[in-house]
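Asks: this is a predicted model, with the sequence first.
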Amino acid sequence: MQAVVCHGPQDYRLEEVPVPAPPPGGALVRVEAVGICASDLKCYHGAAKFWGDDSRAAYTESPVIPGHEFAGRIIALDDAARERWGVDTGDRVVSEQIVPCWQCRYCARGQYWMCAPHELYGFKRRTPGAMASYMVFPPEALVHRVSDTLPPAHAAFVEPLSCALHAVERANIRFDDVVVVAGCGPIGLGMVAGAAAKFPAHVIALDVSDRKLELAAKCGADITLNISRDDPQHVVGQLTDGYGADVYLEGTGHPSAVPQGLNLLRKLGTFVEYSVFKEDVTVDWSIISDDKELDVLGAHLGPHCWPAAIRMVESGRLPMDEICTHQLPLADFQAGLDLVADGTESIKVSLIPE
């Protein structure tokens, strides 16, 4: 089969590799679509988070097939897998991006998304990803069925949407909150949709692209601000009698969005960080402590949010045709990476294996 194989930073190659064989209790899946995530791009460009530096160990093992947001159809599985997942051959499925060990401290406590071995599809050799014609779901995987009526790229969008919804859950949004979402890429648009579903007083979307802000409005933002022209500090101040926003969700991955959020929040506000940064971010921590006593929360993956994400995509309430802007053949993976890197023409770029 054809597969994109990561051999190291900026060394991704289209190769012919054997079709994998599923282990006992696992499944063989024909990949229908695989999205290119911003973290895929950062891995491609050699970010220390993925390849290590003096302060951290390498996370990515190479060679490995990338791709952790995907949808496909089950080609083969045994009775154990059929009973565990409640699926059968021919079903369209997605699998959560992490394959938990189910043995470590976190898994034992039900916190599987923080599993200590932390084997994500597409980064570890034991769990090759979906930039290929076929992939394997190990028996430890978490698997969900998705509607046959969705276009493949829409079905694959369940993964980033689940991540966005987890960030929204972490924020504990209340009905009278003013919520600010920074960034209107795939994660940010999902945050907007999830926050709007909580029905707060306002959902304010920030970006530098008018096109993305128009999409944010369609996803549920009632106020959109282009920070290259508009002053979010002034607008938020007017809405809140000068107090500041209640919740700030960071989904840009740009270092400047962090101090922006700390300054926009009121005292005792909530900051939720989701992005993966290419480089270290420095802020004045006294804003968090002495000035405002903020709750600063991280969010990772999409635990317990996949069923909701599936329902949201299947409901038709999101402008999925406008979110899933580009579907390219697997052989054009480099063009896909370049589109994501450019960021001006695309929202969600997906690869479609033959």
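Replies: Nice, I can see it.

Asks: switch to C-alpha atoms for all contacts and neighbour counts from now on
Replies: Fine.

Asks: the helix or strand A309 falls within: which residues count as buried?
Replies: When elements are defined using DSSP states H and E, A309 is found to belong to helix 306-315. Buried residues in helix 306-315, counted by 16 or more other C-alpha atoms under 10 Å: W306, A309, I310, M312, V313, E314.

Asks: and the residues you listed as a markdown table, adding distance to F137?
Replies: Shown next, in a markdown table, are the buried residues of helix 306-315 (distance: C-alpha to C-alpha, whole Å):
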| residue | distance to F137 |
| --- | --- |
| W306 | 17 |
| A309 | 20 |
| I310 | 19 |
| M312 | 24 |
| V313 | 23 |
| E314 | 23 |
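
Asks: what is the nearest of these to I352?
Replies: For I352, the closest of these turns out to be V313, at 18.9 Å, with distances computed as C-alpha to C-alpha.

Asks: isn't the closest one right up against A153?
Replies: No - because the distance of 11.0 Å does not satisfy C-alpha atoms under 8 Å, V313 is recorded as not touching A153.

Asks: how about the buried residues of helix 306-315, which pair is most distant?
Replies: When those are compared pair by pair using C-alpha to C-alpha, the maximum separation belongs to W306 and E314, at 12.1 Å.

Asks: also this one, for the comparison:
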Amino acid sequence: MKGEGRLITVGIDLGYGDTKVIGVDGKREKFPSRWAGTEAKNWGIGGSTTILTINDGEPFFFGDNATGANVREPQGDGRLSDPDSLPLLAGALWMSGAGTDGNQAEIVLGSGTPLGTFEHELNAAKEFLEGKEFDIKSVSGETRKFKLSKLVMRPQGVGAALYLLDQGLIKTQYGYGVVVDIGSRTTDVLTVNLKNMEPVVEMSFSIQAGVGDLVSGISKAIAKETGFIVPTDIAREAISQTVVFKQREVGGPKVSEPLMNTLASKILDKLRENLREELDRITALIPVGGGSTLIGHRLEALAPGTLIKIPAEDIQFANALGYRDAASRSAQ
């Protein structure tokens, strides 16, 4: 966190699969990008489940606690300007560590959206959020007050590239850096001119493939073996290790490895198709996002010797770190 007085910078990556937060003193949090309304104001049984309200509105769960038939998962590129995403934003602010002293926290919020919708979303999100005040309350009685004083946005991937540049993991040079953000439902590709750190629009695009394909494949394999539909969170866990479901050990690397190869091949084919005329000018290949921990290393086949290895603790938070850094620079 950087700021003056109660001016606090927060970076939020409102992803399809997970919402990532960089908050007070660099605090890192993430939770599944879903929420669900609830009629329960307080069960009075001392549970630790966080239930919030925004400006005395309807109470809701968020993240792992949001389950059941009424779960909402905002999926459009315009998430920051969508009222349906406010519970996710409120949950992120709550987990950021800001506003815990009882005073209103003035927030400089750094965030982003894919390049293709950036200009439209920038204007819509600023109109929707900038200058707004939110009193976020938990049903346990705690209140945290926020004012979104300023919204600073960067195209998805630019923030990650700037963060890596600041950390010395990439250098200013001739050639292109290709940020491959492997998300839940899509893989967003942003190409950056490493000489001036400007995005190259005609070399930036989205691929309709992501970790959700792995989860779906694992789910089908487990259903075939057990005869039962497996919940999404269990299927996600079964990608990297075997899990016990319906009294059987299912999933794990033997099942997921062929699925990961298929996903990596699909992404590589699309990368080659869209970047084929400039492959020899790629000097930094930068996989980020949750899916990069699973298949990021396989993408080096696109441009051997150019893979940038991001520290494991940063890889899912690279965009949020870049967004928070942009907000911090704006707040100075």
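Replies: Arrived safely, thanks for sending. What you are looking at is a predicted structure, and each value in this text was computed from that prediction instead of being measured.

Asks: any idea what the TM-score is?
Replies: Both chains were compared after superposition, and using TM-score structural alignment, normalised by the length of structure 2 their TM-score is 0.33; 171 aligned residues with a C-alpha RMSD of 6.1 Å.

Asks: which elements pack onto the helix or strand G11 of structure 2 falls within?
Replies: For G11 of structure 2, the host element (DSSP H and E) is strand 7-14. Taking 3 or more C-alpha pairs under 8 Å, 6 or more residues apart in numbering; DSSP states H and E as the contact definition, the neighbouring helices and strands of strand 7-14 of structure 2 are strand 18-22, helix 86-95, strand 105-113, helix 318-331.

Asks: picking that back up, for the helix holding A309 of structure 1, packing partners?
Replies: helix 152-156, helix 158-171.

Asks: for D40 of structure 1, find the nearest of the ones you listed.
Replies: D40 of structure 1 lies closest, by C-alpha to C-alpha, to one member of these: helix 158-171, at 12.5 Å.

Asks: and after the closest one, which helix or strand comes next?
Replies: Scanning the chain past helix 158-171 of structure 1 towards its C-terminal end, the next helix or strand to appear is strand 178-182 (assignment: DSSP H and E).

Asks: other SSEs contacting that following strand?
Replies: helix 186-197, strand 202-207, strand 245-250.

Asks: now mean neighbour count and distance to G237 of structure 1 too, for those, in a markdown table please.
Replies: Output for these, formatted as a markdown table (neighbours: other C-alpha atoms under 10 Å; distance: least, C-alpha to C-alpha, whole Å):
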| stretch | mean neighbour count | distance to G237 of structure 1 |
| --- | --- | --- |
| helix 186-197 | 27 | 20 |
| strand 202-207 | 26 | 12 |
| strand 245-250 | 27 | 8 |
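
Asks: of these, which is nearest L215 of structure 1?
Replies: With respect to L215 of structure 1, and counting by C-alpha to C-alpha, the nearest of those is helix 186-197 at 7.6 Å.

Asks: next, the angle from that closest one to helix 158-171.
Replies: When axes from the mean of the first three to the mean of the last three C-alpha atoms, to 10 degrees is applied, the directions of helix 186-197 of structure 1 and helix 158-171 differ by 50 degrees.

Asks: what packs against helix 186-197 of structure 1?
Replies: Helices and strands touching helix 186-197 of structure 1, as assessed by 3+ C-alpha pairs under 8 Å, 6+ apart, comprise helix 158-171, strand 178-182, strand 202-207, helix 210-219.

Asks: M135 of structure 1 - that's part of a strand, no?
Replies: Yes - looking at M135 of structure 1 with DSSP: H, G, I helix; E, B strand; the rest coil, it is inside a strand.

Asks: once you drop chain neighbours, what's closest to it?
Replies: In space, and not counting its chain neighbours, M135 of structure 1 is closest to V29: 5.3 Å by C-alpha to C-alpha, 6 or more residues apart in numbering.

Asks: confirm that neighbour sits in a strand?
Replies: Yes - following the definition three-state DSSP, V29 of structure 1 is counted among the residues of a strand.

Asks: just to revisit the earlier point, what angle sits between the helix holding A309 of structure 1 and helix 158-171?
Replies: Relative orientation of helix 306-315 of structure 1 and helix 158-171, computed by the same axes, to 10 degrees: 120 degrees.
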